[in-house]
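Novice: Could you look at this predicted model? Sequence included:
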Amino acid sequence: MDILTKTVSEKFNSNVITDIVNKKSKFTNPIVKNISFGAPTTKGESYLSLVTRFSIEICEAGSDKETETIPIIVKSFPSNLARKETFRSVDFFENEILFYNKVWPCLDAFQKSKNVKNPLDIVPEYVHKFIYFAFKYFSHFRCLSAFTDEKNDFIALTDLCYSKYGGLPRNTSLNFEQTIEIIRTFRKFHAISLALNDQKPDEFQKIISTLQETYFDEKFRSWYTPVMNKLLLVLRSYLCQN
């Protein structure tokens, strides 16, 4: 497990692995039998973080006749300090951790209290035909563990690649059906938040006050304006050539 501490974060230690195993395993007294690493992230992807994929093979203590595998994907800070600061990784990590640990549990509890007919907690079977489409429903892309101190942050999530999902190639566009499914998913998510704001405004204000605006804030205008101007030049060049 030392390699995970060195690769992911100093805080991603054996205690974190043990906690994940105890939460996810069906065994009464699970022990780690093996840890296997997945393929590395393609160069040029995931600029906000370092992505590590691995799976934990576990069995019941005293017997290895039956095993189970827990697939995990962990996001941690980029090893390059300049990259970490340029893309404000600390801000984005903090927001995401707060969302998984505070915001979504509150929204999920609210929709369950209303006995919603089709709650936002499942992936429809027909979506499985989108083999190369990373369809990240909130509860299925479940946060297994997270830590933040602005130095050793990490977010461990269930790796959906083991459920026949995969990342969409960067040069591939979404088709109409996929786009509509994304819109429907966000429609459900925003419906829950709107209902919570209407029926429990104090609770709604409490959870949103923990988050910060990471893009559309006036204090970031000087950073984003040059970037957007450069992208506009690239877009114009492309349109002229095509």
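Specialist: Thanks, I have the structure now.
Novice: going forward, measure contacts and count neighbours with C-alpha atoms only.
Specialist: Will do.
Novice: who are the neighbours of the longest helix seen in the chain, in terms of helices and strands?
Specialist: Assignment by DSSP state H gives helix 176-199 as the longest helix of the chain. Judged by 3 or more C-alpha pairs under 8 Å, 6 or more residues apart in numbering; DSSP states H and E, helix 176-199 is in contact with helix 104-113, helix 201-208.
Novice: Can you list the buried residues in the shortest one?
Specialist: Of the residues in helix 201-208, those buried by neighbour count under the rule 16 or more other C-alpha atoms under 10 Å are F204, I207.
Novice: about what we covered before: possible to save the helices and strands packed on helix 176-199 as TSV with distance to I72?
Specialist: Below are those laid out as TSV (distance: least, C-alpha to C-alpha, whole Å):
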stretch	distance to I72
helix 104-113	20
helix 201-208	27
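Novice: Quick check: which of these is nearest to S173?
Specialist: Nearest to S173, of all the helices and strands packed on helix 176-199, is helix 104-113, at 28.5 Å by C-alpha to C-alpha.
Novice: Tell me, how many residues neighbour Q212?
Specialist: Neighbour count of Q212, defined by other C-alpha atoms under 10 Å: 12.
Novice: again but with E177, I slipped
Specialist: 9.
Novice: How about D153?
Specialist: 22.
Novice: now L157
Specialist: 19.
Novice: Just name whatever secondary elements the helix or strand where it lies is in contact with.
Specialist: Using DSSP states H and E, the element containing L157 is strand 154-158. Strand 154-158 sits against strand 67-76, helix 89-98, strand 143-147, with contacts defined as 3+ C-alpha pairs under 8 Å, 6+ apart.
Novice: Give me the contact list for that strand.
Specialist: 8-9, 12, 70-77, 93, 97, 140-148 (C-alpha atoms under 8 Å, 6 or more residues apart in numbering).
Novice: 7 Å instead, please
Specialist: The contact list for strand 154-158, computed with C-alpha atoms under 7 Å, 6 or more residues apart in numbering, reads 9, 71-76, 141-148.
Novice: Pull out the buried residues from the longest helix of the chain.
Specialist: T185, F189, I192, S193, L196.
Novice: do the same with stretch 91-106
Specialist: 92-100, 102-104, 106.
Novice: this is the other structure I want to compare:
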Amino acid sequence: MEQFKQIQDLVSPKFTWEVFETVLKKQSNSDKVKLINITLGSETSKGDSYLSTVTRFSVDYTGENNGDSKPFKLHVFGKSLLRNVARRNTYRNSDFFANEIVFYEEIWPKLDAFQKEFNALKTIQLYDEIPNYLCGEFDGSNDYMLLEDLSYQGYQSASRSDALTFERAKLVLKVLSKYHALGYAFKELHPESFQETASKLRETYFHDDFRGWYAKFQHNLSIITLDAVEKELPEVYGNRLKEIFARDYYGEAVALCAPSAKTNFKTIAHGDTWMPNLLIRFDEKKQPVHSVLIDFQLARYATVAQDLLFFTYACIDEDLRANHREDLIKYYCQEFSAFFAQFVPENPNVLTYDAMAKEMKANGMFAFNMTMEAIIMSLLDDHEVPDLDEMQGEEAVPLEIALSIVTLLKTKEKRLKVANIFKHMMDLNYV
């Protein structure tokens, strides 16, 4: 048990052998299990995980039923609260953990049970592009969750600065559309149960309670954004951006993300559809064949347009946006409607391109708020990523100090990336 104690020390004191024994029994469908060996895996790299401490490990064990013993292996991806308490409090670490654990323990089981009830009556295509949740707990001090490590199935995570090709973008949009359509069908057929389920989620980013936490950091982002736009675009774009910054633009995102928002096509949105949260599996010819969504810390009850908007700006580059944006949105709508029609066949075209285009325009300020932060953060060089573990003590540090990115973008290429995204938003009247 010394090996398990080592893992427990890395994960959480709440991660007991009794908890893990239950997990191993369930995974192997065994009455008894015996631990053989635990092997620690690689750690995450600097800047890749602001909100959690990652522990990877593999478990060899035997499972026994009626005297018959068989060997099993389980690869585990563990997420725990940040060990640095000041950093943990600075990033409101436990808020995000609580929301993701609620998703895996309360939201996803309802969605999965809903589709499997249908499948028992009539074979349908199931949505299963989600990590296998093993266990977890949150109490504000010892939060953790364990998922099956999909890297052993060939899935790879993209970096913050990667962009998708057309085929990879379609692969991700197929998965995203199925995920959205499943929740939307559940809401359509069981509205009361859906609302009860969705109400368990808590907004973790755009809420009036978080203005003091985010405002000065967002102001620093606005300085960088305005500098890029004024240096690289005609004056009209800079003037529009100044008008936006003179408004309560954070408040506009708050209103769009509120459960009471009068938006359309609302379901359980992922909330954070950028590159590090998209896993892709490749075949032996290096062709993308499957994708999985991970990290539901920002999950909320919101319009599907928000996920699609953030994906459009954070995951695909300028050329792909210019040449294939409409094609990708149409593909998403077709896949959404096809998956939804399995549950509600009388409405085979529930989501049209025109309806989605209108909804995306109505949620443009959500896209602006999310994208400006994500893109600027993705443009940071390794030496510009703050060493967050240098924080001392237990008190939260103001976010604008913890992420002190007041340096303007130094190269024309980086400025253009920020400026052209704003130009695209403005040209489409999103902002």
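Specialist: Structure's in. What do you need? Everything numeric in this text was worked out from a predicted model, so none of it was measured.
Novice: sorry, back to before: how big is the offset of the longest helix of structure 1 relative to structure 2?
Specialist: Superposing on structure 2 places helix 176-199 of structure 1 at an average distance of 1.8 Å from its equivalents, by mean C-alpha distance after the TM-score superposition for structure 1.
Novice: residues near the equivalent of R83 of structure 1 over in structure 2, how many?
Specialist: Taking TM-score structural alignment, the alignment pairs R83 of structure 1 with R87 from structure 2. As a burial measure, R87 of structure 2 scores 26 neighbours (other C-alpha under 10 Å).
Novice: Would you mark the buried spots in the strand or helix carrying R87 of structure 2?
Specialist: When elements are assigned from DSSP H and E, R87 of structure 2 belongs to helix 85-90. Across helix 85-90 of structure 2, burial judged by 16+ other C-alpha under 10 Å covers V85, A86, R87, R88, N89, T90.
Novice: just stretch 25-39 of structure 2 next, same as before
Specialist: K25, S28, S30, K32, V33, L35, I38.
Novice: ok, the third one to F77 of structure 2 distance?
Specialist: Think S30 of structure 2. Distance of S30 of structure 2 to F77 of structure 2, given as C-alpha to C-alpha, to the nearest Å: 22 Å.
Novice: Can you tell me the closest non-neighbouring residue to R281 of structure 2?
Specialist: Leaving aside its sequence neighbours, R281 of structure 2 sits nearest to Y155 (C-alpha to C-alpha, 6 or more residues apart in numbering; 4.2 Å).
Novice: Surely the one you found touches P288?
Specialist: No - with contact defined as C-alpha atoms under 7 Å, Y155 of structure 2 does not count as touching P288 (9.8 Å).
Novice: any shared contact partners between those two?
Specialist: With contacts defined as C-alpha under 7 Å, 6+ apart, the residues shared by Y155 of structure 2 and P288 are I280, R281.
Novice: where does I36 of structure 2 land in three-state SS?
Specialist: Classification of I36 of structure 2 using DSSP: H, G, I helix; E, B strand; the rest coil returns strand.
Novice: what's the counterpart of it in structure 1?
Specialist: So, by TM-score structural alignment, I36 of structure 2 is matched to K33.
Novice: Please list all residues in contact with that match.
Specialist: Taking C-alpha under 7 Å, 6+ apart, one finds E57, I58, C59 in contact with K33 of structure 1.
Novice: which SS class is the second one?
Specialist: Spelled out, that is I58 of structure 1. Applying three-state DSSP: I58 of structure 1 is strand.
Novice: number of nearby residues for it?
Specialist: 23.
Novice: what stretch of structure 2 lies opposite the longest helix of structure 1 in the alignment?
Specialist: Taking TM-score structural alignment, helix 176-199 of structure 1 hits residues 166-189 over in structure 2.
Novice: what's that stretch in contact with?
Specialist: Contacts for stretch 166-189 of structure 2 (C-alpha under 7 Å, 6+ apart): 111, 114, 127, 129, 194, 267-269, 288, 290-292, 304, 320, 328, 332, 335-336, 339-340, 343.
Novice: mean per-residue distance, the strand holding L157 of structure 1 to structure 2?
Specialist: Relative to structure 2, strand 154-158 of structure 1 is 0.4 Å off (mean C-alpha distance after the TM-score superposition for structure 1).
Novice: whereabouts in structure 2 does that strand align?
Specialist: Counting by TM-score structural alignment, strand 154-158 of structure 1 corresponds to 144-148 in structure 2.
Novice: what about the matching stretch, distance to the chain center?
Specialist: What separates the centre of stretch 144-148 of structure 2 from the centre of its chain is 15 Å, taken as C-alpha atoms, centre = their mean, to the nearest Å.
Novice: now stretch 157-176 of structure 2
Specialist: That offset, for stretch 157-176 of structure 2, works out to 13 Å (C-alpha atoms, centre = their mean).
Novice: Start and end of it, how far apart?
Specialist: The first and final residues of stretch 157-176 of structure 2 sit 16 Å from each other (C-alpha to C-alpha).
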